[in-house]
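Peer 1: the sequence and its predicted three-dimensional model are supplied below.
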Amino acid sequence: MKNLFFALAIFLLATTAYGQGDTSYRANKFNDFKLVPLPAIGSNPANGWLFGVAPSATWRMGDPATTKLSNLVGNILYTTKKQWLISSRSNIFLNEDEWILVGDWRYFITSQPTFGLGSSTPNDPTESPNQPGVYWGEQQMDFSWIRFYETVLKRVGTSKFYLGVGYHLDVYSKIENFVEEELPSEIRFSHDFYNDQLGFDTERYTISGITLNAVMENRDVAVSPYEKNFALISYKINPSFLGSDQSSSSLLLDYRHYFPLNKQRKRHLIGVWGYGNFLVSGNLPYMALPSIGYDMFGRSGRGYAQGRFRGESALYTEAEYRFPLQRNKNTFGGTVFVNAASFSSRIDNEKLLGKINPGYGVGFRVMINEKNRTTISADYAFGQKGNSGFYLNINETF
């Protein structure tokens, strides 16, 4: 009931924001509306091939001269690994960009491998050198996951800065660990060992909290920027009285910058992205720890499967060179990119930046709506120690 109350409170804040921000263009709230109801075919190492529908919509909630494009990406997907992935992620700018509403809702019946904590975990199964009797290397996990994230941000004066509050809820349940081969009875899975050490249940847990957020939104188009920048500082407080299994807090820092290389062809650019995610106080259950590929749209760490690296704190950086493939049109484009990630593990005494895992790759882009920059992206990326993957998605990676 507590979680439901706070979810409803965020909806009320969003409704109030809409009423205050939408003072004009009321006769046509959805200017420049474009819906792409694509049948979805995607791929990544954690899910295999994905099939279903993935509607993508862009529109303006006010005067096009003063209001940025809003966007929503939905998914109803079934994968070759027998997973169901249902989600809706949105970034909505109200009239004259006075308010921003950011939503991330998910219901997954899914699975993915985990390898233990930190940046040094191997691909192949082995016993942890730091924790005798604990399984290291690839371990499969089946689980269900409900997420409700909603944030309301208010612009500060006429600046590009916003302040706001959000409610974030994650519920992991029906968690089951397994490997294909027979394990000695004394060997324990990384997930179960970690949760037992810190007093969390191994089959179900909840993280429920409030975030305090500061944002600088200066991108020209959020789904596929050509220039300028974006920054986020988000401090998350997960008190037990809101439903979290244990009280904790964490800090997320995110910065993105886009450098056009040709004023006449702004699609010719370099984009850079960096973020840090840090456990500040208390403890988080295993699946709620910072992990590769767990940003809002699941795009970080190309070259590795989602969840390949996990730890109490994380640092990530990426640079991508984007370019058009046609002299006078923007339909086809290409990319080359490099990234690097590092994760810490208190339980294995591994420090942040003690080991760095790089990735690199190339990509192909097809812009299916040039006005709103809706793009289909296909990438192939390589990581260390034989890790690699093919990624097929809608819109740019960041």
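Peer 2: Alright, I've got the coordinates. Numbers count the residues shown, from 1 in each chain.

Peer 1: C-alpha only now, for contacts and for neighbours.
Peer 2: Will do.

Peer 1: separation between the nearest residue to Glu203 once chain neighbours are set aside and Asn328?
Peer 2: Among residues not flanking Glu203 along the chain, Ile175 sits closest, at 4.7 Å (Cα to Cα, 6 or more residues apart in numbering). Applying Cα to Cα, to the nearest Å, the value for Ile175 to Asn328 is 52 Å.

Peer 1: related to what we said a few turns ago, show me what the helix or strand encompassing the residue nearest to Glu203 is packed against.
Peer 2: Using DSSP states H and E, Ile175 falls within strand 161-178. Packed against strand 161-178 by the contact rule (3 or more Cα pairs under 8 Å, 6 or more residues apart in numbering; DSSP states H and E) you find helix 2-21, strand 139-155, strand 205-217.

Peer 1: who are the packing partners of the second one?
Peer 2: Contact here means 3+ Cα pairs under 8 Å, 6+ apart; on that basis strand 139-155 packs against helix 2-21, strand 99-114, strand 161-178.

Peer 1: which other helices and strands contact the second one?
Peer 2: With contacts defined as 3+ Cα pairs under 8 Å, 6+ apart, the packing partners of strand 99-114 are helix 2-21, strand 84-93, strand 139-155.

Peer 1: next, the angle from the longest one to strand 99-114.
Peer 2: Here helix 2-21 points in a direction 140 degrees away from that of strand 99-114 (axes from the mean of the first three to the mean of the last three Cα atoms, to 10 degrees).

Peer 1: included below, for side-by-side comparison, is a second structure:
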Amino acid sequence: MQSIISSERVALMVLSCMVCYFAHAQRPANEIEISKYHTDTIYQRDLIDIGKRLLNVKPPEDKDSTGKKFYFSFLPFSTAVPGGGHALITTTTAGFYLGDRKDTHMSRVTFTPYTNFGQRFGFPIRSYVWLNENKWVIDGDIRILKYPHDTWGLGKEHAAEDYLRMDYTYLRVYQHVLKRIKGGFFMGGGYDLDYRMNIRSRDDMPLAEYTDYTHGTSNKGSSTSSGVSLNLIYDTRANSINPWDGYYANLQWRINPKFLGSDESWQSLYFEAKRYHRFTKNRNKQNMLAFRHIFWTVFNSKAPYLDLPNLGWDPYNSSGRGLPLSRYRGKSLYYLETEYRRDITKNGLLGFVAFTNFTTVSGPESTLFGTWNMAGGAGARIKFNKNSGTNISIDYGVSKHFKGVSLSLGEVF
């Protein structure tokens, strides 16, 4: 495991990179507030159009000049879930405008409840809301989960087949409010709570013995991290459901003191950057290379085990396609992913993606930036709602010891 000093040096390096990133990405304010992407959806087709045609439905025209219309997408499906078994999952995505779409980006709220009608359930609500004229952005994440899944300790100390099955009930409440400072740059703060109850191993070996990590793995069976965070966001995407151009960067410094209810005092730094590069000027055609970087680290050796940086637990749980959830965990994690996106049909109804990702974590048998883990795959895209840009995403990912299919609404990042 890396020392605290080493983590601080890496954090300073990331902060320096972020400054350079902002300097490179900065544009005039009017270009940021009014996206260059204005698609004419009359030339596009989605599943709603096909349904209207089959049912001979002709709704009245709606000019919707204010842009305050809601666009809903709904997808029920059954899938395999971490920890074994299947669950019924229902994903609902709402895209909407809280101002004139000429100067206000599209907001999104995603609700993805699931259950196996037994010992597994979840009620996650994720929101990213732009207020009028993009003056404020509100970022929220509320979850109540009964979530059995597997863990592999720190770094690469355990082989792929040597996992420990664990179970717990999880409450997450994250709420961040940020004000626009200039252009696409926002600054604000928020509150972050991670409360896990009834933490236990489903196998004979206790979690503390398996991980050789004492914090958040004790027999008391609970873990609480309650803190405040400073948040910086740079966002020039007009639509976060399906970005067609722009930049995104998110820096969060989180402090979890005991007086706010945390079991131990600890801090963390999370940084994520995304870039969308288009190869065509045709705004009705998808031909893009997207990529993102994630760096995540903690600064105190007393951070609870389940709060340590780990694969698949970024804000949208979207990292690590082609790898099991939580396959790699450590005090520091870096993740790089690239994806090529392109339409198959001229009307945008069908498309495809190809992706690859690389992960490195600190741990007993691995070093940050010294030990890498790779995965990749491809996927199909079906346009569900052209007005919000919502796609049905079907991805097949593979890695050295794992392969699997994932299904979702909206792009992965």
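Peer 2: Sure, I can see it. Nothing here was measured: the structure is a model prediction, and the numbers come from that model.

Peer 1: can you calculate the TM-score here?
Peer 2: Scored by TM-score structural alignment, normalised by the length of the first structure, the superposition of the two chains gives a TM-score of 0.82; 349 aligned residues with a Cα RMSD of 2.3 Å.

Peer 1: that older thread, just name the most buried of the helices and strands packed on strand 161-178 of the first structure.
Peer 2: Mean neighbours per residue, mean count of other Cα atoms under 10 Å, is largest over those for strand 205-217, with a mean of 22.

Peer 1: give me the angle between the following helix or strand past that strand and strand 161-178.
Peer 2: Sequence order places strand 228-238 as the next helix or strand after strand 205-217 of the first structure, per DSSP H and E. With the same axes, to 10 degrees as the basis, strand 228-238 of the first structure and strand 161-178 are set at 60 degrees to each other.

Peer 1: could you point out the helix or strand that follows strand 228-238 of the first structure?
Peer 2: Next along the chain after strand 228-238 of the first structure, taking DSSP H and E as the criterion, comes strand 248-260.

Peer 1: so what touches that following strand?
Peer 2: With Cα atoms under 8 Å, 6 or more residues apart in numbering as the test, strand 248-260 of the first structure has contacts from 225-239, 266-284, 398.

Peer 1: residues touching the counterpart of the residue nearest to Glu203 of the first structure in the second structure, list them.
Peer 2: Per TM-score structural alignment, the equivalent position to Ile175 of the first structure in the second structure is Ile199. Going by Cα under 8 Å, 6+ apart, Ile199 of the second structure touches Met166, Asp167, Tyr168, Thr169, Thr217, Gly221, Ser222.

Peer 1: switch the cut-off to 6 Å
Peer 2: Counting by Cα atoms under 6 Å, 6 or more residues apart in numbering, Ile199 of the second structure makes contact with Asp167, Tyr168, Gly221, Ser222.

Peer 1: the last one: neighbour count?
Peer 2: The reference is to Ser222 of the second structure. A count of nearby residues for Ser222 of the second structure, using other Cα atoms under 10 Å, gives 18.

Peer 1: that one -> the first structure?
Peer 2: In the first structure, the residue matched to Ser222 of the second structure (TM-score structural alignment) is Arg204.

Peer 1: pretty sure its match sits against Ser173.
Peer 2: Yes - if you go by Cα atoms under 6 Å, Arg204 of the first structure and Ser173 touch, sitting 4.2 Å apart.

Peer 1: and the corresponding residue of the first structure for Gly184 of the second structure, what does it touch?
Peer 2: Counting by TM-score structural alignment, Gly184 of the second structure lines up with Lys160 in the first structure. Applying Cα under 6 Å, 6+ apart, one finds that Lys160 of the first structure lies in contact with Met216, Glu217.

Peer 1: sorry, back to before: give me the mean deviation of the strand holding Ile175 of the first structure from the second structure.
Peer 2: With mean Cα distance after the TM-score superposition for the first structure, strand 161-178 of the first structure departs from the second structure by a mean of 0.6 Å once superposed.

Peer 1: pull out the buried residues from the helix or strand following that strand.
Peer 2: Downstream of strand 161-178 of the first structure, the first helix or strand assigned by DSSP H and E is helix 190-198. Within helix 190-198 of the first structure, the residues that qualify as buried are Ser190, His191, Asp192, Phe193, Tyr194, Asn195, counting by 16 or more other Cα atoms under 10 Å.

Peer 1: what about Asp100 of the second structure, how many neighbours?
Peer 2: Asp100 of the second structure: 16 neighbours (other Cα under 10 Å).

Peer 1: wait, doesn't it sit right on Lys69?
Peer 2: No - Asp100 of the second structure lies out of contact with Lys69 (Cα under 6 Å); the separation is 10.3 Å.

Peer 1: quick check: neighbours shared by these two?
Peer 2: Here Asp100 of the second structure and Lys69 share no contacting residue, scored by Cα under 6 Å, 6+ apart.

Peer 1: just tell me what Gly74 of the first structure corresponds to in the second structure.
Peer 2: Checking TM-score structural alignment: Gly74 of the first structure goes with Phe111.

Peer 1: who touches the spatially closest residue to that match that is not a sequence neighbour in this structure?
Peer 2: Spatially, and ignoring its direct neighbours in sequence, Phe111 of the second structure is nearest to Ile125 (4.6 Å; Cα to Cα, 6+ apart). Contacts for Ile125 of the second structure (Cα under 6 Å, 6+ apart) come out as Thr110, Phe111, Asp141, Ile142.

Peer 1: make a markdown table out of these and add distance to Leu333 of the second structure and neighbour count.
Peer 2: Compiled in a markdown table, the contacts of Ile125 of the second structure are given as follows (distance: Cα to Cα, whole Å; neighbours: other Cα atoms under 10 Å):
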| residue | distance to Leu333 of the second structure | neighbour count |
| --- | --- | --- |
| Thr110 | 26 | 22 |
| Phe111 | 28 | 18 |
| Asp141 | 21 | 19 |
| Ile142 | 24 | 18 |
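
Peer 1: what do we get in the second structure for Met360 of the first structure?
Peer 2: Just so we're on the same page, residue 360 of the first structure is Tyr rather than Met. The alignment partner of Tyr360 of the first structure in the second structure, by TM-score structural alignment, is Gly376.
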